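**Student:** Sequence first, then the predicted structure, then my questions.
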Amino acid sequence: MVNFADDAPGYLTIRVSAPDGPMAELADVEAWTAREKYPQIMSGGSPVFGVARERPQGGWELLSSMVDVCPQSAREHLGMLCREQAAKAGEAGDAESQQRYAALGERLDWEKIDEVELDARYRVVRAERHIRSGPDGPEPPRPSDPDDHPERDSADPHRRDRTEDLDPTAGFVMDPARPTGMSEGILKADLLQLRPVEGQFPPEVHEDALRASLTHPGVVLLPAAFTVAELVGSRWRPGGMMDAPTAFQARDILSMRLRVAEPIERGLSSEQRVRYIEAADQLEAEQAYELAVEDRFLRIIRVERAVRFGPDGPEGPRPSDHDPQDPCMVLDQRLRAQGVVLDENTPIVLDETAKEFQRLFEAEMARRGKPVQHAEDDGE
């Protein structure tokens, strides 16, 4: 690891400083312990995308959770920001700016654009996902990781008096020149050296990674995210769940899946469904990180996320990134050419599988004290 001179570009620096408080010191100790217990750094799978805004005082502020697995979802967020700025300009009587911002929003309905200029530069940014692993598998959440554990009414264990969901990435400022703890600084250096293994990935993925190491040689670590992995045979595999910003929310999503989605996806019998519900109850009651249900073993795991930086700021989507979605008007135009006309007033007819999913979802939301309005059954 290298500490560059004070006049080195910020994106080329890894500045190490002492922890600025007890919690930061605890987090640094836990990170060092994790290096010993989970020494292997593995790819966490597909990258994720979000939107960031350049700050006049330096750095880039995240405006969305870094959970989108395709760049187009982040581009749609850019379009929303353009329309918000157009509305603000209209309220301020600035017709010229209103027209310019609205035109940018319309372009994003038709084109794949990864950066726009509004009151500042806004950019779709890309983050790599990594997982620490050791002899007992991938790393679970750490005690110092921020969480949003709800206070429950002791008289009713199913009632949730939960606070607003915590997302540590909300408003997070990415600045590679900011000082970091020793363990985080070492992790930055480790991640900068990682490359897709040639022959195990398509050539274009390997080439893009090598190019990024030259165009964006710096790195910023984002707050950790959390997801689920499943032990299948002797190997851990993704649990089919998107990243969550806290361990509690990962448990919450897993509980929902066990009660709603997996009974349908796996075609569970009535007896099996009871066992899945019992497992979900145990997961919630114990606030556990691991779960056994029938012959399955699942674990909530910690995901490290890193954004590469260069002289012009954070890295955007790469040409080789999975980007199958089209802008909304391009999709609408294609469907119309195929004779499919989308009409929001057309009733949606649910098949039996969808009806079952709706029933289980509404029952679960009612259990959580958040009943949803029943949709009209247009299939009858």
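**Tutor:** Sure thing, it's come through.

**Student:** CA atoms for contacts and neighbours, from now on please.
**Tutor:** Will do.

**Student:** nearest spatial neighbour of the spatially most central residue of the chain, skipping sequence neighbours?
**Tutor:** The residue lying closest to the centre of the chain (Cα atoms, centre = their mean) is residue 67, at 2.1 Å. Residue nearest to residue 67 in three dimensions, not counting chain neighbours: residue 48, with 5.4 Å by Cα to Cα, 6 or more residues apart in numbering.

**Student:** next one: residue 320
**Tutor:** In space, residue 320 comes closest to residue 205 once its chain neighbours are excluded; the distance is 5.6 Å by Cα to Cα, 6+ apart.

**Student:** alright, now check it against this:
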Amino acid sequence: MSDHPQAPPGHLVINVQHREDPVSLVTEADAFAASRGYGNIVVRGPLFGVAEQRRGERPRWRLLTDMDTGCPQDARDALNSRLWFKAKDETDDPKERRALLDAVARLETEPVNELTVGDTRYRIVRADEFARTGEGRLEPPRPTDVDTEGWDLSAHTPSTTKGFVVDHAAAVGLTEGLERMGLVPVSYTSERFPPGVLADSQRALRTHPGLVLLPVVFRVMEREEKSWSMASSQQPTPQDARRSLVYHLKTFLPLTEELDEQEAAVYARAAEAFTRRLRPNGLNVRGRRFEIARIERMMRVGPAGPEGPRRSDIDDQGPTKIHPTMDEWGNITRDE
């Protein structure tokens, strides 16, 4: 703190506030109990998304995507589409449309990680996905995690990540404040990572010393001999993940593993039995173990805001043209 005698910058402030309302007290107690039972963390790797910062909102950034893509180019493509459809559907001003389309043109040919259109800055941002572990298992959903109900496989809960405001100095509870403090020095250390990845991880501790926790999500995980593999995409609630497991067992596995009718029926019966349980978080079938895991994501923050892609992040896709050509008047040309 001696480097900032007046007031520390926002990206270094963790604003902890004690809250006396019953919900906060129960949530704090639940988080404290979980930290004792699941005291280790396993970092899976980076995720990427798109954030925006509008004039008047600085230093805050707002997430525009779910932070669920594994490569920076996937996020750039998402921004490409967002700006193209904004030009198509959200303006009648030729000047504004041309500015949006010029940004799209750059994204079609350059691996751009930040650009400004009008009063809005857009950035490709990065977060690390991790899970807490204890006694050889991943942390399941907590009793106080927001949940939904029902087994309609077509039901989808709205994202808890889109619209999330990245504000390092926003007030948080005591347990989250302590968790953030404990995660600040975390970097990649495993020998399975290449030297460049390890070096970039250490460098990020200096360039982006702040840290924000994104909304918690949930995944279906399958236990392997010495590790876990993902069996679903990230989901906003435990029940959405449970529905994903039912789909995985009844539809995905029979197709991808080419199960015969008898084997497929075993998985289908297991899925049906799973739906008859009250908020189930684990299932054994055919010698396989599936669990609903609580997944967290930490985003590093520096003086200029959220961290972008690192040089060592895997990014083997190139930019490409996604949508037809449009002019500033909204006329669309179907490219041959």
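**Tutor:** Okay, I see it. Because the structure is predicted, anything quoted here is derived from the model rather than measured.

**Student:** Can you calculate the TM-score here?
**Tutor:** Their TM-score after superposition, calculated using TM-score structural alignment, normalised by the length of the second structure, is reported as 0.87; 319 aligned residues with a Cα RMSD of 2.5 Å.

**Student:** from what I can see the residue nearest to the centre of the first structure touches residue 241, true?
**Tutor:** No. Distance between residue 67 of the first structure and residue 241: 10.9 Å, which falls outside the contact criterion (Cα atoms under 8 Å).

**Student:** Helices of the stretch 51-200 of the second structure, residue ranges please.
**Tutor:** All helices of the stretch 51-200 of the second structure, identified by DSSP state H, counting those that start in this stretch, fall at 72-89, 94-109, 174-183, 195-207.

**Student:** before we move on, what about the stretch 201-336 of the second structure?
**Tutor:** Using DSSP H, counting those that start in this stretch, helices in the stretch 201-336 of the second structure cover 238-247, 253-256, 261-275.

**Student:** measure the nearest residue to residue 29 of the first structure once chain neighbours are set aside to residue 303 of the first structure for me?
**Tutor:** Once flanking residues are discounted, residue 29 of the first structure sits nearest to residue 183: 7.8 Å by Cα to Cα, 6+ apart. Relative to residue 303 of the first structure, residue 183 of the first structure is positioned 16 Å away (criterion: Cα to Cα, to the nearest Å).

**Student:** Settle it for me: which of these two has more neighbours?
**Tutor:** Between residue 183 of the first structure and residue 303, residue 303 has the larger neighbour count (other Cα atoms under 10 Å), namely 27 against 18.

**Student:** Kindly provide the distance from residue 23 of the first structure to residue 145 of the first structure.
**Tutor:** 10 Å.

**Student:** Looking at the two, which is more packed in?
**Tutor:** Set side by side, residue 23 of the first structure and residue 145 show more neighbours around residue 145, with 16 against 12, by other Cα under 10 Å.

**Student:** give the contact list for the aligned partner of the more buried one in the second structure.
**Tutor:** Taking TM-score structural alignment, residue 145 of the first structure has residue 145 as its aligned residue in the second structure. By Cα atoms under 8 Å, 6 or more residues apart in numbering, the contact set of residue 145 of the second structure is residue 237.

**Student:** and residue 28 of the first structure, how many residues sit next to it?
**Tutor:** Close neighbours of residue 28 of the first structure, defined as other Cα under 10 Å, add up to 20.

**Student:** How many neighbouring residues does the equivalent of residue 276 of the second structure over in the first structure have?
**Tutor:** By TM-score structural alignment, residue 276 of the second structure lines up with residue 285 in the first structure. Residue 285 of the first structure has 11 neighbours, counted by other Cα under 10 Å.

**Student:** Please apply the same query to residue 280 of the second structure.
**Tutor:** 14.

**Student:** The nearest residue to it once chain neighbours are set aside: what's it in contact with?
**Tutor:** Closest residue in space to residue 280 of the second structure, ignoring its immediate chain neighbours: residue 274 at 6.9 Å, by Cα to Cα, 6+ apart. The contact partners of residue 274 of the second structure, taken as Cα under 8 Å, 6+ apart, are 246, 280, 283.

**Student:** So which of the residues you listed is the closest to residue 38 of the second structure?
**Tutor:** Checking those against residue 38 of the second structure by Cα to Cα gives residue 280 as the nearest, at 19.1 Å.

**Student:** Name the nearest residue to the alignment partner in the first structure of residue 233 of the second structure, ignoring sequence neighbours.
**Tutor:** Under the alignment by TM-score structural alignment, residue 233 of the second structure pairs with residue 242 in the first structure. With Cα to Cα, 6+ apart as the criterion, residue 242 of the first structure has its nearest non-adjacent residue at 6.4 Å, and that residue is residue 227.

**Student:** Relative to residue 192 of the first structure, how far out is that neighbour?
**Tutor:** 23 Å.

**Student:** the more surrounded of these two?
**Tutor:** residue 227 (26 against 16).

**Student:** what residues are up against the aligned partner of that one in the second structure?
**Tutor:** Counting by TM-score structural alignment, residue 227 of the first structure corresponds to residue 219 in the second structure. Residues in contact with residue 219 of the second structure (Cα under 8 Å, 6+ apart) are 230, 231, 232, 233, 234, 235, 238, 241, 292, 293, 294, 295.

**Student:** Tell me which two of these sit farthest apart.
**Tutor:** Farthest pair in these (Cα to Cα) is 230 and 238. Separation: 14.8 Å.

**Student:** In terms of packing, which of those two has more residues around it?
**Tutor:** Legend: neighbour count by other Cα under 10 Å for residue 230 of the second structure and residue 238, higher for residue 238 (28 against 14).
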